[in-house]
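In: mind looking at a prediction? Sequence and model below.
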Amino acid sequence: MDPRFGYTFPAIRGVQAKREYYVSMCPLRIIPKIFYFDEEEAALPAELRAQRILNTNRVPEIAEYVLNNQDSYVFSAITASIDADVVFEPLGSDDISSDVGMLRVPLDSKFIINDGQHRRAAIEEAIREKPALGDESIAVVFFIDRGLERCQQMFADLNRHVVRPSKSLGILYDHRDRMSQLTRLVVLKSDYFKDLVEMEKTSLSPRSRKLFTLSAIYGATDALLEGRDLDDLAPAADLARDYWEEVFRQMPEWQFVHDKKMSAGEVRSDFIHAHGITLQALGYIGNELIQRAKNEWKKILRKLRDIDWARNNAHLWEGRAMVGGRLSKAGQNVTLTTNAIKHALGLELTPEQERLEKAFNRSQRDA
């Protein structure tokens, strides 16, 4: 290899599975230049490609994340294979400096991204809007390309054990999203909810002592505060907590769990009011109540006690909250559940709710 023509990367050498690999810090501006999108490869059948096809819908979202969080964004390393014979020149011969040096790569080499193609495309888009980002860096892990089969296996291995965090855990750890911050305030500052909300998992086992998931509270609170200004979190969180605690007071079974007179699993098994679909419906109803009945909404919520929330009350809940005896959170089921609760509270339906209600009643008569 002619040292005058090629790429030179400061790198650290390592060994995995008896093969050398190299880690370098690359300026963002060179990422789109060395890792270009191969349209010809994208047109090949899946079995002849080393990567999945780029999902262009994901790219603007990632680019926007970088642009909106220029002081705090985080990118994991890009993993790539090089289809050439590279030369690693260590800084020295001792144990430490022998694995630190310069990685020289021929100019005509082809780089194949094994993991990170959407990050690469988003970096290119973000730099177009904010060129100064090009001076920042990202870690790149270089492997030596051993052919298509090896590249496909690397892609499979890199994605084999990838598990997305649960929605609840994502909400718990997200300090950028205003609604995530607000939901945490609602739960953690409420004596009613803080011991009954599962903060990590998105589903609850029958033996769980928790009554709700954080993700369910998030979705319901998002519906409750839809259209409201969240710039000042404290008053919005106080309003949401006030609403949910008033709902709590109207649900005897919730109070029994809080007072350890009933198990959470028993309540979730026998009643629909501790599930996400009902919380979502109550969120939408609360949104209307707080806006239209500012001084009366607590009084109106007392009628929640008159509702038979039992799952075996199929006459009321089948086709609304349940389909075939199983709870369903499909959009129309949330609306039909909302309608049933509004009817019990003496509230008018919106035109869209009325349209779906009429369609539901027709289907019940024709059944």
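Out: Alright, I've got the coordinates.

In: from here on, contacts and neighbour counts on C-alpha atoms
Out: Fine.

In: show me where the stretch 201-350 of the chain has strands.
Out: 212-213, 322-323, 326-327 (DSSP state E, counting those that start in this stretch).

In: adding distance to F155 and mean neighbour count, write those strands out as a markdown table.
Out: Formatted as a markdown table, the strands of the stretch 201-350 of the chain follow (distance: least, CA to CA, whole Å; neighbours: other CA atoms under 10 Å):
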| stretch | distance to F155 | mean neighbour count |
| --- | --- | --- |
| strand 212-213 | 34 | 24 |
| strand 322-323 | 40 | 18 |
| strand 326-327 | 38 | 16 |
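
In: here comes the other one, which I'd like you to weigh against the first:
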Amino acid sequence: METEAATAATRVVAPRTATGFEYTFPAIRGIQAGREYYVSMCPLRLIPKIFIFDEDELSPELRAQRILNKGRLPALTKYILDNPEDYVFSALTASVDGAMEFDSLGTDGISYRAGQLRIPMDAQFLINDGQHRRAAIEQALKDNPDIGNETIAVVFFHDAGLARSQQMFADLNRHAVRPARSIGVLYDHRDSEAYIARVLAGRSEVFKGYVEMEKSNLSARSRMMFTLSALYYGTQSLLQGLEIETNTAADLAQEYWEQVDKSLPEWKMVRSRALSAPEMRRDFIHSHGIALHALGRIGNSLFRESTAPSRWKKRLTPLKKVNWSRSNADWEGRAIVGGRVSKSHQNVTLTVNYLRNHLRLGLSAEEQRVEDAYLRGEA
């Protein structure tokens, strides 16, 4: 059953123009760069029906937006379906190729800005920003039609031609900056692994006070040893596939990293102020994201053999003999490429292989393939 709000959001009314029936949106009128635009709410069930994309077959110069990346849709759709009570989507931005008439509620003040926006049903609605949200909404509606009466904000501009639409796309995306992964982990209260990373950063003697919580890169002078994103990915690889309760997982992860800490004296030296964090990061690689990720994968292998501390802790003993210094030529091509630490998937695997060999752990078939390619000089 439709809610009153959803029913009021968009109506199809009797024809008032020669072109046919109209959509009527309750809207607010605004002005940008001397042009009127309108903000309204649209029921999700109407989004797939009235908003279109450019044809994928058109060449880029004839389109007003990028081609839909269908690989993004499963995650966006799952986000809606898994969080029906607290998902959040920002507004869609659309150009309307057709007449738009705005009926104000009054002649001045707020009443002049508020009213009804009337758009002929034969007008075309082209999304300038939000095509992936639109496609995800369409997919989610198939699995959960009940969300059809919920609404999303839509900003309507008059379509002033292809060049203007292309410029709108460029302008809307020109200054878009993806937030640092660390702050995403800090603020994510749905992801249990993000929760575990925050717990470790807050209570483990290894990490407390030495984790950068917002940025995913450390400045040369930062007193921090790790980033929250590096801790997140390292712990994620550590716990991957282990079916244990979240708090138990957090305890296990803390025990593991504190055991690793015993084999890395430089970490303790920073905490005791015998060595500065910038000096440690400059001369060693074991606090970098690639090292935490690799150590996490090593721990995951040990946990799969046995989560009994007496067993996996003993297997970590040879870790003390690993030379983590940047000057160690063994890291070139593995963790370091051209003098810089690399976090590529291949380099993570090569770093894992190096540690496995030191700990006398076998390589998987994929790890062996990457290792063989590296030894042949193909990596």
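Out: Done, it's in. The structure presented is a predicted model; accordingly, all values stated were derived computationally and were not measured.

In: if we can go back for a sec, need the strands of the stretch 201-350 of structure 1 in JSON lines (columns: distance to V186 of structure 1).
Out: Output for those, formatted as JSON lines (distance: least, CA to CA, whole Å):
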{"stretch": "strand 212-213", "distance to V186 of structure 1": "13"}
{"stretch": "strand 322-323", "distance to V186 of structure 1": "28"}
{"stretch": "strand 326-327", "distance to V186 of structure 1": "26"}
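
In: which position in structure 2 aligns with R228 of structure 1?
Out: Aligned counterpart of R228 of structure 1 in structure 2: L242 (TM-score structural alignment).

In: I misspoke; the intended subject was V66 of structure 1.
Out: By TM-score structural alignment, V66 of structure 1 lines up with I80.

In: what about that match, distance to P43 of structure 2?
Out: Separation of I80 of structure 2 from P43 of structure 2 (CA to CA, to the nearest Å): 15 Å.

In: between the two, which one's more packed in?
Out: A direct count of neighbours by other CA atoms under 10 Å for I80 of structure 2 and P43 places I80 higher, at 22 against 19.

In: which residue packs closest to the more buried one, ignoring adjacent ones?
Out: Y87 (5.9 Å; CA to CA, 6 or more residues apart in numbering).

In: helix or strand: which one has that neighbour?
Out: Here Y87 of structure 2 is covered by no helix or strand, with elements defined by DSSP states H and E.

In: D99 of structure 1 maps to what in structure 2?
Out: Under the alignment by TM-score structural alignment, D99 of structure 1 pairs with R113 in structure 2.

In: please work out how many residues are found near the aligned residue in structure 1 for S59 of structure 2.
Out: The equivalent of S59 of structure 2 in structure 1 is P45 (alignment by TM-score structural alignment). Close neighbours of P45 of structure 1, defined as other CA under 10 Å, add up to 8.

In: scan structure 1 for its longest strand.
Out: Taking DSSP state E as the criterion, structure 1 has its longest strand at strand 6-16.

In: give me the mean distance between the following helix or strand past that strand and structure 2.
Out: Next helix or strand after strand 6-16 of structure 1 toward the C-terminus (DSSP H and E): strand 19-27. Compared with structure 2 after fitting, strand 19-27 of structure 1 deviates on average by 0.8 Å (mean CA distance after the TM-score superposition for structure 1).

In: name the residues of the helix or strand following strand 19-27 of structure 1 that are buried.
Out: For strand 19-27 of structure 1, the following helix or strand on the C-terminal side (DSSP H and E) is helix 31-34. For helix 31-34 of structure 1, a neighbour-count test (16 or more other CA atoms under 10 Å) marks I31, P32 as buried.
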